[in-house]
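> I'll drop the sequence and a predicted model, then ask my questions.
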Amino acid sequence: MCRWLAYSGTPVLLDTILYKPAHSLIDQSLHSKLGVETTNGDGFGVGWYTQGVDSPALFREIGPAWSNRNLRELADHVSSPLFFAHIRASTGTAVQQSNCHPFRHGRWMFMHNGAVEGFHRLRRDLTLLVDPALYADLEGTTDSEVMFYLALTFGLDEDPPAAVARMAGVVERVGREHGVEFPLQMTLAVTDGERLWFFRYSSERASRSLFHSSQVEALRRLHPDVTFLRDVSEETRLVVSEPLGDLPGAWNEVPESSYGVVRPGGDELHPFVPTPA
């Protein structure tokens, strides 16, 4: 499987989140505590937004994150109010740049941990459900990218939770038509550059780990000595596959079969149920 993080809030250098925490994503690439694999070295990617540019920038490579000098250099110089980072452990598809997360389409960015079980058998049926106008933009061979393009097909621009619910419903239907008992395992994040949605769901109701950070105001009261908390806005949030450290009160597990949204004016958390297809 994989590990990922999503950051939204006060602009910070990528280094602040990617490298500095005790159990940073870079540390997780070698020493994951909650993942299926301890090591996540089958490529990585970072995507970020900058002021005045609608489409996010991407930097993706096929080697491991822990030894990439270009990522280290970039993280020391790029600042962003919203970024995704992902370290990959392949579930069977090729280790190639086009298969590294995050994925991008227009202003949208998407990343995923999990798998479509039996994807090699389901791939044709699922890809044929992608809108023909979008099909030519598919670059890689992963189940994750197909999930993203199905969500785009089902109205990601208009209603992201509904689009992801339809995507999940289609994957489950097609999977069961092919005799797959538990077709879908996913924690995923998607953003339009302003709002951030995150989802935790699996057909088996035994989803991979996912956590969101506590409200900054509460953390300041608990930990007045933590410098980072003094410098960020109260709307700053992190969503992570596993906690970046052991700061008491900092991390909250995302409930099974639920989704959340981080946006200006208030966060939300709701049950997630796939739409039958």
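On my side now, so go ahead.
> use CA for all of it now, contacts and neighbours both
Will do.
> contacting residues around the helix ranked longest in the chain?
Secondary structure of the chain read by DSSP state H shows that its longest helix is helix 160-177. Contacts with helix 160-177, where a contact means CA atoms under 8 Å, 6 or more residues apart in numbering, come from 116-118, 122, 125-126, 147, 150-156, 181-184, 197, 203, 259, 272-277.
> buried set for that helix?
If you call a residue buried by 16 or more other CA atoms under 10 Å, then helix 160-177 has these buried ones: 160-175.
> got the end-to-end distance for stretch 246-266?
Separation of the first and last residues of stretch 246-266 by CA to CA, to the nearest Å is 25 Å.
> what about the strands in the stretch 51-200 of the chain?
Taking DSSP state E, counting those that start in this stretch as the criterion, the stretch 51-200 of the chain carries its strands at 57-61, 79-88, 103-105, 108-116, 184-191, 196-202.
> could you dump those strands to JSON lines with distance to residue 248 and mean neighbour count?
Formatted as JSON lines, the entries for the strands of the stretch 51-200 of the chain read as follows, by distance: least, CA to CA, whole Å; neighbours: other CA atoms under 10 Å:
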{"stretch": "strand 57-61", "distance to residue 248": "33", "mean neighbour count": "19"}
{"stretch": "strand 79-88", "distance to residue 248": "24", "mean neighbour count": "25"}
{"stretch": "strand 103-105", "distance to residue 248": "33", "mean neighbour count": "21"}
{"stretch": "strand 108-116", "distance to residue 248": "26", "mean neighbour count": "25"}
{"stretch": "strand 184-191", "distance to residue 248": "24", "mean neighbour count": "24"}
{"stretch": "strand 196-202", "distance to residue 248": "23", "mean neighbour count": "25"}
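> what about versus this one:
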Amino acid sequence: MCRWAAYRGEPLYLEELVTSPAHSLIEQSHCATRAKTATNGDGFGVAWYGDHPEPGRYRDILPAWSDCNLKSIARQIRSPLFLAHVRAATGGGTRRDNCHPFVFGRWSFMHNGQIGDFEHLRRPMESMLDNDLYSARTGTTDSELLFLLAMQFGLDHDPLGAIAEALAFIEQLASHLERQVLVRFTAAFSDGHDLYAVRYASDWKAPTLYAAPMGPSGGYCLVSEPLNDDDSAWVEIPDGTAVIVGENGVDVRLFSTQGTPVRKYRSA
């Protein structure tokens, strides 16, 4: 499993999440306390928004704790909205293209979780993508493909609806192919304006998600595990929940794939 942190609010330096806290993301890369695997050393990445619609991004295959460039960048880059991720690979090789966050246009996306029997579902999932989205796929992870599938299903117009349809499609596809129906999905994604997060699992065992206020005025942080030992500051987001952090604060909603209309699988 992976660890990630995301922020939206008044501009902060990336180091406020990535390097400075007692349980910063770099600390979690070699000593996570609320994950099945304590070490998340299969690469890292950060995506941030500034003066352009599309996010900036920096990724590498080194463990986050050993990359001096990451510490330098985190100290210098200041952003109102950013995503950061350290990877513990459950599928796909250790290569830069498999490191989160993934980006397409103005969207950025990072994920902690897995798709059961992904090797048997990958090809029919890919066949649902239009040519431009299929061509945008450069890595081999289930996370990147799930992100592009959500783009195909309308992430631009209905972010939570597109994620729900993508997850429901995977569950129904697995059932149709008589494979394991298992999706574990705790993810953060953004269009540069709002920050979204979803915690969901088909077996109700989704990876953890916590939230807390951060920054000088109305900012909010979403993380895989708390960045410090102040338990009173962090609220655990329940399984089956979506969170939207926007201009007007935080909106928390129930999230489910049940009853989600799903388009039919098309053969390649």
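Structure's in. What do you need? Quick caveat: nothing in here was measured; it's all calculated off a predicted structure.
> returning to what we had before: are any of the contacts of helix 160-177 of the first structure buried, and which?
Applying 16+ other CA under 10 Å to those, the neighbour count classes 116-118, 122, 126, 147, 150-156, 182-184, 197, 203, 259, 272-274 as buried.
> these in helices, which ones?
When helices are assigned by DSSP H, the members of those inside them are 122, 126, 147, 150-153.
> let's have the residues you listed in a markdown table, adding distance to residue 85 of the first structure.
Putting those into a markdown table (distance: CA to CA, whole Å) gives the following:
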| residue | distance to residue 85 of the first structure |
| --- | --- |
| 122 | 28 |
| 126 | 26 |
| 147 | 18 |
| 150 | 22 |
| 151 | 20 |
| 152 | 21 |
| 153 | 24 |
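> closest to residue 54 of the first structure among these?
For those, the residue nearest residue 54 of the first structure by CA to CA is residue 152; the value is 17.0 Å.
> which ones are touching that closest one?
Residue 152 of the first structure makes contact with residue 163 under the criterion CA under 8 Å, 6+ apart.
> residue 184 of the second structure too?
When the contact criterion is CA under 8 Å, 6+ apart, the partners of residue 184 of the second structure are 112-115, 200-203, 205-207.
> can you check residue 183 of the second structure too?
Contact analysis of residue 183 of the second structure by CA under 8 Å, 6+ apart lists 113-116, 167, 170-171, 200-203.
> looking at the strands of the stretch 51-200 of the first structure, which is nearest to residue 32 of the first structure?
Across the strands of the stretch 51-200 of the first structure, closest to residue 32 of the first structure is strand 79-88 (CA to CA), at 10.6 Å.
> for the closest one, packing partners?
Contacting strand 79-88 of the first structure under the criterion 3 or more CA pairs under 8 Å, 6 or more residues apart in numbering; DSSP states H and E are the following elements: strand 2-13, helix 14-18, strand 44-48.
> quick one: the nearest residue to residue 182 of the second structure once chain neighbours are set aside from residue 180 of the second structure, how far?
The shortest distance from residue 182 of the second structure to any residue other than its chain neighbours is 4.9 Å, reached at residue 116 (CA to CA, 6 or more residues apart in numbering). Counting by CA to CA, the gap between residue 116 of the second structure and residue 180 of the second structure amounts to 6 Å.
> now residue 8 of the second structure
With the distance defined as CA to CA, residue 8 of the second structure ends up 36 Å from residue 180 of the second structure.
> equivalent analysis for residue 152 of the second structure, please.
Per CA to CA, residue 152 of the second structure is found 24 Å from residue 180 of the second structure.
> let me know the closest of the ones in helices among the buried ones among the contacts of helix 160-177 of the first structure to residue 24 of the first structure.
Using CA to CA, the shortest approach to residue 24 of the first structure within those belongs to residue 147, at 27.0 Å.
> show me what contacts that closest one?
Contacts here follow CA under 8 Å, 6+ apart; on that basis residue 147 of the first structure touches residue 167.
> same check, this time on residue 209 of the second structure
Residue 209 of the second structure makes contact with 186, 199, 222-225, 236-238, according to CA under 8 Å, 6+ apart.
> top of those residues by neighbour count?
Ranked by the number of neighbours (other CA atoms under 10 Å), those place residue 222 first, at 30 neighbours.
> how about the residue in the first structure that that one lines up against, secondary structure?
Using TM-score structural alignment, the partner of residue 222 of the second structure in the first structure is residue 239. For residue 239 of the first structure, the secondary-structure state derived from DSSP: H, G, I helix; E, B strand; the rest coil is strand.
> I figured residue 239 of the first structure was touching residue 3, is that so?
No: Residue 239 of the first structure sits out of contact with residue 3 when judged by CA atoms under 8 Å, with a separation of 11.1 Å.
> about what we covered before: now the longest helix of the first structure: how far from the chain's centre is it?
The chain centroid and the centroid of helix 160-177 of the first structure are separated by 18 Å, computed with CA atoms, centre = their mean, to the nearest Å.
> repeat for stretch 253-271 of the first structure
For stretch 253-271 of the first structure, the separation from the chain centroid amounts to 14 Å (computed by CA atoms, centre = their mean).
> in it, what's buried?
Neighbour-count burial for stretch 253-271 of the first structure flags 254-263 (criterion: 16+ other CA under 10 Å).
> and those residues as JSON lines, adding distance to residue 25 of the first structure?
Putting those into JSON lines (distance: CA to CA, whole Å) gives the following:
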{"residue": "254", "distance to residue 25 of the first structure": "18"}
{"residue": "255", "distance to residue 25 of the first structure": "22"}
{"residue": "256", "distance to residue 25 of the first structure": "23"}
{"residue": "257", "distance to residue 25 of the first structure": "24"}
{"residue": "258", "distance to residue 25 of the first structure": "23"}
{"residue": "259", "distance to residue 25 of the first structure": "22"}
{"residue": "260", "distance to residue 25 of the first structure": "21"}
{"residue": "261", "distance to residue 25 of the first structure": "22"}
{"residue": "262", "distance to residue 25 of the first structure": "21"}
{"residue": "263", "distance to residue 25 of the first structure": "23"}
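> and the two most separated of those residues?
Looking at these by CA to CA, the two members farthest from one another are 256 and 263, with 21.3 Å of separation.
> which residues touch the aligned partner of residue 48 of the first structure in the second structure?
With TM-score structural alignment as the criterion, residue 48 of the first structure lines up with residue 48 in the second structure. Applying CA under 8 Å, 6+ apart to residue 48 of the second structure gives the contacts 55-57, 79, 81-83.
> which pair in the contacts of residue 184 of the second structure spans the largest distance?
Between all members of these, the longest pairwise span (CA to CA) is found for 112 and 203 and amounts to 15.2 Å.
> any idea how far the spatially closest residue to residue 5 of the first structure that is not a sequence neighbour is from residue 199 of the first structure?
In this structure, residue 5 of the first structure finds its nearest non-sequential neighbour in residue 240, 4.3 Å apart by CA to CA, 6+ apart. Residue 240 of the first structure sits 11 Å away from residue 199 of the first structure, taking CA to CA as the criterion.
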